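> Please work out how this folds:
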Amino acid sequence: MKRQLLLAWFALCCLTLSTAALSGSAEQFQLVIPTLDTPAIIDGDLDDAVWQQAATTQLTFETNPGENTPAPVKTEAKVFATKTSLFVAFYAFDPDSSETSDKVRANLADRDGVWGDDLVGVKLDTFNDARLAYQFFINPYGVQMDSIENELTGQESDAWDGIWYSAGRKTAKGYQVEIELPLRMLNFDSQQDIQTWGIELVRFYPRNQQHRLSTHSIDRNNSCQLCQMGVATGLNEAQSGNDLQLTPALVLNRSGSRDINPVGDWNNDNSIEPGLDIRWGITPSTLLNATINPDFSQVEADAGQLDINSTFALFFPEKRAFFLDNKDYFDSQMSLVHTRNIVSPDYGLKLTSKVGNHTLGFMATNDTHTNFLVPGNLSSDIATLDSTSYNLVGRYRADLSDALSVGTIVTAKTSDDYHNYVASSDVKYQPSEQDTLTAQYAYSDTLYPDTLYRSFCSSDDCEPRLNCDLGNCGINERVLRTQIDDNINDSYYKIKYEHKRRNWYAFGQYESVGDDFRADLGFIDKVDMTKTVIGGGYNWYPNSNLLSFVSLRGDWDITHNQAGELLEREAEAKIEMEGAMQSYTAFGYVQRDRVGRRHNGASLAIDDNTQLFNEKMGWFYSNITPVSALKLELDINYGDAIDFANDRLGTELMLNPGLVWKMTDSMSLDVSHIYRSLDIEGRELFSANLTDIRLNWYMTINQFIRVSSIYTDIQRDPSMYLYTDPQAEYAQLGNEVLYGYKLNPQSVFYLGYSDGMRRNDEIDSLTRDEQTYFMKVSYAWLL
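Take a look at the predicted model:
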């Protein structure tokens, strides 16, 4: 199979292709942008005379839920450029509006946090090759949202933050905004005297439904969104200027911890950490990032997650600025680069570049804490080494034609007596507007320290014990996958074909991950498996105020280990709907056969070493905005679930309600609660509750106070556990109070306090065992 895949891949790469161009076109929409000498003052007033010389256009189409129907409201856009900036202005009219009306939806909130407000913005594909597009959106108060849309992965990432300028205000006729996009933050080909960029001007008009308005029509029979952009020409003699940004930072931290059983004295540690980030646009399409003693503290706590009755490690997204800048240059169809695995570096260097049809990325850092994932086919866990590691990533992609792209990626993570090297190649081929074929092959070489396996042992001697059961033998899967005396190496390959049309789609996917494949700089948590998936669906577009979209979808998959033993077989059907009150509702039914825990932890075998369970579960999810100030959300699962601790089948209930209440234009409350319980033959094995509460008050567009608390409470019945003796109760509470002043994403002042409290069988009440006071100040000097 491997040989056949590689031969097919080689044949695809050698094809001479003749397909429709996959990039923005003048037939869709064309805008000639004049280059003027005078910039606009970004204050939201639009009274500068220079706007009279700008190119003017209308957003005349509704692309969703209407299918290229006339826009329900008038939107006018003006665009011009200077040699160093692109300027965009919008007049967003609303017949039901006034300056004091609540018809126009706008809130003061954090950057990227105003989805659901009235928004206007622009999408820019600065190479017009339908690979990446910048997206910039503004609400009526001037709050910014920016993101990057990646054609390769089909994802939009709002983690990227550029430094740009905006202002807006409500008017008696709706609202208006001004935007300045400095060219220094955009990658483009500066060798061209006249630029040709892909462009789309967009307005989101949220009322009973979320209306998307555009300068041009969008064909739902074309699966490629970036291929359907219009074209902006002009920007004569566009220059990035002296694109050098220096961001010094200073972090002061006082942290304390103590024992609480019994309660001990506080052990306090004071630290003062200066740091420096450097961002240098060597050319408009080549960017160098460097960081020295960076502050990688998490200013905002990660969303709470329940880690109970789960055998795989939790995933947390990246939030740190150094890693997020041009992050998309390192993406591929496999998760080979997940930089949260780099915990505490002293320095980092990153170079990203796009020249013609060639895209290149390189990154190097050290890490004073060496963490990586130890994967398996039934479980995974995090390993930690007490040594500094060195991390390298290299990525290259060549767009051989509009339809064919090939790439390669290499990663390395090394430390004392440890290394992990990965080399991978990938291809994406789009022979038509409806068809996409992707394939990727990766090979790894890994060496573990001789004693690493002992960190996963459940007994001091880490030897199998006689007459043990359910893996309680001193040895488990992570031990067996790390108790290796020499290098291990193996491969991972994945191929997917997808066909999408307006009303239906179908796909098939096959992947194989070898026993000894590792990707320690990525997030590959399952190995020793092969998986086949086939699926499809049918879409309807009702033209009514109640429903605007209905989809019936389903898929079937089967997973084996590399020895051909069955791990899981699953079939799922679901219905999705969009409609009134900006609602989205989905519900479905899942039936699966899958194995539980290994009975003998000293063996990786599946047959005669596990039990096969049949699970049947129904699920429901919905979110709705009944009034502009309130969004409600509910997620429910109910049905069979494996009790992994005791290797038996139970009945699980999961309830996850949530709400976002915009109490005023400047104050919001975000509440989420998760409840999970597992019953065995009518008796409750455990119940778990997690409540995440966040209160935000924006005094101005730049200044805020945030208060957050995450509370977890787990109750167990120890008498029902067959092989372990867990605590009957466990609770923890994390709190944070944060004052922030944010001039832009890199120029910030933070002052805050956080603490943590715990309770268990030995500790009667929640007792504080850690607390931190911190201050951070940083400023981005644009030179």
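
> C-alpha only now, for contacts and for neighbours.
Fine.

> What lies in contact with stretch 688-708?
Contact with stretch 688-708 is made by 108-109, 141, 143, 303-306, 666-677, 709-715, 735-743, as judged by C-alpha atoms under 8 Å, 6 or more residues apart in numbering.

> Separate out the buried members of those.
108-109, 141, 143, 304, 306, 666-677, 709-715, 735-742 (16 or more other C-alpha atoms under 10 Å).

> So which of the residues you listed are in helices?
Using DSSP state H, no member of the buried ones among the contacts of stretch 688-708 sits in helices.

> Alongside the first, I'd like the structure of this one:
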Amino acid sequence: MAHTYTIIQALSILFWFTCSTAFAAGPEVTQIKDSIVIDGHLNEIQWQNTPVVDHFDRYIPTDGGPPPGKTEVRFLQDEEFLYIGVVVSEINYDLQARISPREQINDDDQIGVYIDPIGDGRSGYIFYFNPFGIQQDVRYANGNWYSQWNMVIHSEGQVTEDGYVLEIALPFRFLFYTEDSNWNIILTRKIPSIGAKYSHPQLKRNHPRIFTQAIPLKGLNPPPSGLGLQLQPTTSGFLIFQENNDLLELQPITKDSARLSLDVRWNPSSNTRMTGTFYPDFSQIEADVRQINLNQRFAFYYPERRPFFLDNLEQFSDRASTLYSRSIVDPLYGIKLSGRSGKLNYGILHALDQAPTSSVHEYGTDGFNEDDVSNTVAENLYIRLRQDAFGAGYIGLYAADKRTFLKSNSTGKEAFNNILGGDIQIPFGDTITLNSHIVGSIAGPKGGDPQIGSSGSFGIGRSAPKGFGGNISSSFSTEDYRQEMGFLTTSGRQSYSGELNHTTINKKDHLIKPAVNGKYTSELNGNYNAQVGFSQSYRIPSRIRFRGYVSPTWIRYQNTDLQGYSAGSDIQIRFNKELKANFEFNTGRELSYYLLLPAETKSVSGGLIIRPTQAIWIDLTVFEQWLTPQNNPLERASSYYSKVNWQFTKTLGLRAIQQTTVSDGTPSLFANVLLTWMKHPGTEAYLGASWNFSESNSKLGLTEQQIFLKYTHLFSL
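I've put the predicted structure just below:
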């Protein structure tokens, strides 16, 4: 009996070792000569004769077994495309699949493809597909996720009686790789109805460097050639009608009423890219949601949307956030060069801004003020070098130069700002990461006395799927530090922060995460802000996410002291695949930055996401804020936002937005209707109209109306 048990044990170990070895070897690509028709039907003979990946393991919410049903993934390749065929079958749950705009598939079943074409674990491309083949793409690099990035992908899908089928073609010409690199890959499958995610290979949840877990993609032979030449002309135009004596009058048509722009991209090789733009379009097709805050000290941050600045954007970022591309407001032209040579990554950007804006600065910290930018243009130069080091880490250098020049026949001032800095990222094991940077700046008027400043930061954190995690960090900037190409310069301050958390997942897969945190910020002018806090997070997979917090605060601002607090909670609930809701409540005692008085504040927000049909998406959001400064009347702000999207097909849809805001007792309403067509990113058309209403005009109400049209087409030569 003992002898038999020993044999069984030995065979079990051998079986496990054999499976693990085969599993770790990675998926295999089959080379083909004839191209595949991307139609969502894997009926070509080539699909029948290629190896299958069918081993997936759960990693969210906890490590576990295989997904329900079967998951089969196959790979083919020709000279132009990497083909991926997916068959999910024999499922026993409620499949979620909707006809949605591109990128809007987070609530659907998904197949994920994570590709690292360099093979070093630092960066990669992430593609998600819902059962109808609708796409979502993300660029990842050195711990940062860039969701605004887009790439041309060909995909089709179909829902079957017991699952779904996907057929995908990834063009090599749009991927950035070196000729001698070894490609690595991760595959995932998401099932939102049960709150689970599965992967091949087995992933660790909350891993800070996800691509270090990727495995080789065997048999791949990508072509050595680059992108070739791409041209993307864009034309846009609009008509504006404004209220005048209770009538809407068409405003004069100028050269800005119609705009023709051109983007050019050229890859001389697969790891070098040149991009140029002339008069790039900045029409707000997906308009920024109007943000309101009765006690806002600093400016609101808005994401970049222009294709030129999104191209290879991971090569133009650093720890100091030196480049905020929306600070380049109206470029006449722009030029970018990015690439990789050995272990060195590089990026160079130059743009001429026709309408530079003044920067935010406070209490004696000089920046580019209104006089510095009036009647000027601004040259913007940014240079980034990053050397791979420390395993999956790096060491980098960056420089920036911004200079204003007077327009012809203009009078005024000219100014400059130079930046030179370095940063470093060092990973320790699978969970710990150290980041640091140091940077110096010189700024001032042309011919005047320059201001010299510096800034820096240090941080180390642990991110783990379970148990203890947290981080500590510190930063400083001297009073004369300036960063005119960045989002916001917070000069003359020091900051220290830290957090300790603990993650537990119980037997029902419920996540429980308490945390304590603290932060202290002091400014050279005597201002300071200190806070300690406690938070509690709780999550039930596929159903509920909850977080509550409480934090006492100590504030000094312009010689006014206040001991206050902040507290609140937010909850997200998924009732079913048709209805989701969220609710948030915050309260506190803070300082009114305008009146320099203690103020009681409360805010409430709530939202619903409704999917009444497969093609209709309704998003409703309400926000209310109350601020009561001491011995002053109550101030109130409100925002009511609604968005309806009707996607007729994968390429054609209609979107309507309405937002009503009330601030200082004055209501205003913005409405927008947009017809959209997108064949793929870069080949798109938009036709829409918008209206602005204000109570200030009691008779008409409508103060402005716009009608606009935009078309862009991507040509690959």
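
> if we can go back for a sec, from the contacts of stretch 688-708 of structure 1, which land in strands?
Counting by DSSP state E, the part of the contacts of stretch 688-708 of structure 1 found in strands is 667-677, 709-715, 735-742.

> May I have the residues that are in contact with the aligned partner of residue 524 of structure 1 in structure 2?
Using TM-score structural alignment, the partner of residue 524 of structure 1 in structure 2 is residue 488. By C-alpha under 8 Å, 6+ apart, the contact set of residue 488 of structure 2 is 299, 359, 360.

> residue boundaries of the helices in the stretch 351-500 of structure 2?
370-373 (DSSP state H, counting those that start in this stretch).

> Can you report how many residues lie near residue 81 of structure 2?
Using other C-alpha atoms under 10 Å, residue 81 of structure 2 is surrounded by 20 other residues.

> now residue 114 of structure 1
With other C-alpha under 10 Å as criterion, residue 114 of structure 1 counts 20.

> for residue 764 of structure 1, same thing?
9.

> Spatially nearest residue to the alignment partner in structure 1 of residue 532 of structure 2, not counting backbone neighbours?
Alignment note (TM-score structural alignment): residue 532 of structure 2 maps to residue 571 of structure 1. Using C-alpha to C-alpha, 6 or more residues apart in numbering and skipping residues adjacent in sequence, the residue nearest residue 571 of structure 1 is residue 556, 4.4 Å away.

> The one you found is in contact with residue 509, isn't it?
No. Look at residue 556 of structure 1 against residue 509 with C-alpha atoms under 8 Å: they stay out of range, at 10.6 Å.

> Quickly list what's touching both of the two.
The contact sets of residue 556 of structure 1 and residue 509 overlap at 533, 534 (C-alpha under 8 Å, 6+ apart).

> Matching residue 308 of structure 2 against structure 1, which residue comes up?
Checking TM-score structural alignment: residue 308 of structure 2 goes with residue 322.

> where's its match relative to residue 115 of structure 1, distance?
Taking C-alpha to C-alpha, to the nearest Å as the measure, residue 322 of structure 1 falls 25 Å from residue 115 of structure 1.

> Residue 299 of structure 1 now?
From residue 299 of structure 1 to residue 115 of structure 1 the distance is 21 Å (C-alpha to C-alpha).

> cool, residue 635 of structure 1 as well?
Residue 635 of structure 1 sits 20 Å away from residue 115 of structure 1, taking C-alpha to C-alpha as the criterion.
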